[in-house]
Each structure stands twice: as structure tokens, then as C-alpha cells.
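Student: Structure for the following, please:
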Amino acid sequence: MDWQAARDAFQQGELLAYPTEAVYGLGCDPRNQAAVEKLLELKQRPVEKGLILLAADYSQLVSFVDDLAIPQDKRFSVFSQWPGPVTLLLPAAAHVPRWLRGDFEQIAVRVTAHEPARQLCRALNSPIVSTSANYSGQPPLVRAEDVREAFGDKIAWVMDAPTGGATRPTKIIDPLNSKIFRD
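Tutor: The predicted structure is shown next:
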């Protein structure tokens, strides 16, 4: 795997594609507003919806989360979900911009157990924005060659590895009130 090419693209604000638990994801540096806006424009996705951050471990996400706002009595139920195919809505840190969290006070985050995606986050030493590889309203793509065909040179780096085999997108829950947003 050419991790240096992935790091270079990430640092230059380019878009990357990588396999997740169920589908290919498109991502970029969550700290780079221009990169996030490029991704939203490509996907034709409204900023109001917010985005998911994918990470290899919670330490990569902690600067985006208001960790002190997670009550002590909820911490086990929150962190016992990971690593795994569960996206959690956690209180966003005060500095997290709208272009990441959308119209919400929370940030959607996931510590993946899918090894190729974990390797990517480790190689980047960062979480990555994660949204399905497709144009809004179209079915998500599940193979690297389909991503290359659909998006061409709009994606600077495509990881060629299998998805995790899940047949549905990851569950999204608010672990502080147990509300399920996507099952």
C-alpha cells in the first residue's frame, strides 16, 4: 500500500476513497474546510446533514468530542460499542465547525474495526471524513474500480481493498439517550 501517496493527498486537501464495513467511503482531512467543501460539492450533499468521522481509535477523535460532556454513568455504554460498525453521536467540542457537524450540537464518530480503514487512519495519524462513495441519491459503490470509474480524477487516492462484507450501512445511535437514527 502506498501510504505516502495517501498522506500527501490528505495533507494537500485532496479526496481519498477507501473500503468501510459495507461500502466504499469518500473522505478527506476533517480539519481542512476547503477539502470538506470539495467533498460536499462532489457528493451534492447539503452541509446541514453533517458528516461522520472515522478513526482507528478514540484518541484520534477526542479533539472533536466534548469528552467531559459524556456522563460517567454512560461511558461504558458509549465506548463498549467500539471498535465496530456503530457510529455514535457524541457532544461536539466547542470548536467543531458547522461544515463537519451540520445543524447539530453533536459530531458523528466511529472507531472502525474494519482493518483496511483502520490502517488508513493510522497511516494518516488522523481520523478521516467518511461518507459513502456515491452521488446523492445513487447506490453506494463497493469496489475500488467502480469508484475510479464513477469519480475519475476527482479522487486523488483510492485504496484497493475489500469492504467488510456488511450488507447495510453502519448503525447510527445517540448513546446518551439510546435513540437510534439509522439501524
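Student: okay, CA-based contacts and neighbour counts for the rest of this
Tutor: Fine.
Student: Can you name the residues that contact Gly25?
Tutor: Residues in contact with Gly25 (C-alpha atoms under 8 Å, 6 or more residues apart in numbering) are Ala17, Tyr18, Pro19, Ser130, Thr131, Ser132, Ala133.
Student: hang on, it in a strand?
Tutor: Yes - counting by DSSP: H, G, I helix; E, B strand; the rest coil, Gly25 falls inside a strand.
Student: where along the chain do the strands fall?
Tutor: 16-19, 24-27, 52-55, 86-91, 106-111, 128-132, 157-158, 171-174, 179-182 (DSSP state E).
Student: how about this one, so we can line them up?
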Amino acid sequence: MHNQDLSTSLNDCVGHLKRHAVIAYPTEAVFGLGCDPDNESAVMALLALKQRPVEKGLILIASEYAQLEPYVSDRELSVIQRERMFACWPGPVTFVVPAPPHTPRWLTGKFDSLAIRVSDHPDVQALCRAFGKPLVSTSANLSGQPPCRTIEEVKLQFGNDFPVLPGLTGGRQNPSEIRDVITGDLIRQG
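Tutor: So this is what the prediction gives:
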């Protein structure tokens, strides 16, 4: 794909996000579904597509930690806990962190915490920079189907008109590792 095509697709995807649509994009291991985390109707549309209950909570991905700070109770983190996160970022490790009371329940679900990741995938980095904020991120697959690893698989599951940022996944076999930033405990093996 030519750089101009990728740039056009990036602008198209940002336009879809600003219109509160759900898009697909490549991540470290699989294609993700994403939307504007601040728009409840966009998040509810994503959850309906996935047939995922809102109570489970979601992951936010970003190009840098500053994009995530409005959603995080950063002052509750110790220096050691922050260092634990920053030692893994950017990269394929998601951390569950305390969330302030104003973080929307459509993101945190039944929890007082939120899962966040600063991705090292260049397409995620470009998308979050162009959008100017983090994205909701969950694997691109319909309930009961395997996560999509190619654009073709996204089109098969979601249709030819579904907005997709073209690109390749980062080649990892497993979704991101998830750790509790407070305890350091492993929640999901990566």
C-alpha cells in the first residue's frame, strides 16, 4: 500500500471515529475494534457488535500515557507502580489501574478500575495521534468467532463496508498480557 493510501485511510478512520462509528485496526496480535471512549452511543454500538456485556469493562489504548491520564487515578499510583507500567510501554502489556469516579461506567463496567495500554504498534500510534485521544480496544470478532488477524477476516465477519485501517498485525500469537498495576499480579497471559 502506498503512503498516500494509508494516509487517506487514516483520515477516513479518524472521520468515522469523530462521527461516533466503530472501526477496525491492526494491533500487536489481532485486529481490534475501536471507538471514541467518551461517546456512550459509540461504545454501546461496539458492545452490541461484540455481544459483550458492559459490566466486563473495556481496554483503552493510546499512543502515549498522557492520552490516558484523564481516565486514570494517577495520584493513587506509587513511583514503583508507575515504573512497572513505563518499563513495559510502549508495548503489548495492558495494565489495570485505578479509575477516578468521573471515568464513565461504560468503560469501567462493574469495576473501579480501567485496563489501559500504550501500544507500540505503528498503526495504533498513528491512529491515536491523529484522533488526539485513546481508543476503546477489543478484539475484532463476532461472538463465537475467532479474532480477525487480517483485513480479509474483518471483511468476512463485519462486511465489506466496515471501516478498517489497512495494515498488518504485529505478528504476536496471543492478545496482550494483562497485569494489575497495584499488585503486579498477572490477570491474562500474553
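Student: of the strands of structure 1, which approaches Asp146 of structure 1 most closely?
Tutor: strand 24-27 (9.4 Å; C-alpha to C-alpha).
Student: Please say which position in structure 1 Glu40 of structure 2 maps to.
Tutor: Using TM-score structural alignment, the equivalent of Glu40 of structure 2 in structure 1 is Gln33.
Student: Need the nearest residue in space to that match, chain neighbours excluded.
Tutor: Among residues not flanking Gln33 of structure 1 along the chain, Trp99 sits closest, at 7.3 Å (C-alpha to C-alpha, 6 or more residues apart in numbering).
Student: got a list of what that neighbour touches?
Tutor: Gln33, Val36, Glu37, Val47, Glu48, Gly50.
Student: Show only the entries of these found in helices.
Tutor: Counting by DSSP state H, the contacts of Trp99 of structure 1 place Gln33, Val36, Glu37 in helices.
Student: Leaving out chain neighbours, which residue sits closest to the last one?
Tutor: Right, the one you point to is Glu37 of structure 1. Nearest to Glu37 of structure 1 is Trp99, by C-alpha to C-alpha, 6+ apart, at 7.6 Å.
Student: Any idea how many residues pack against Asn160 of structure 2?
Tutor: 12 (other C-alpha atoms under 10 Å).
Student: ok, back up a step: tell me which of the contacts of Gly25 of structure 1 is nearest to Val111 of structure 1?
Tutor: Using C-alpha to C-alpha, those come closest to Val111 of structure 1 at Ser130, 11.4 Å.
Student: so the closest one sits right up against Tyr24, yeah?
Tutor: No - the criterion here is C-alpha atoms under 8 Å, and Ser130 of structure 1 misses it with Tyr24 at 9.3 Å.
Student: Those two - which one has more neighbours?
Tutor: Taking neighbours as other C-alpha under 10 Å, Ser130 of structure 1 and Tyr24 compare with Tyr24 leading, 30 against 26.
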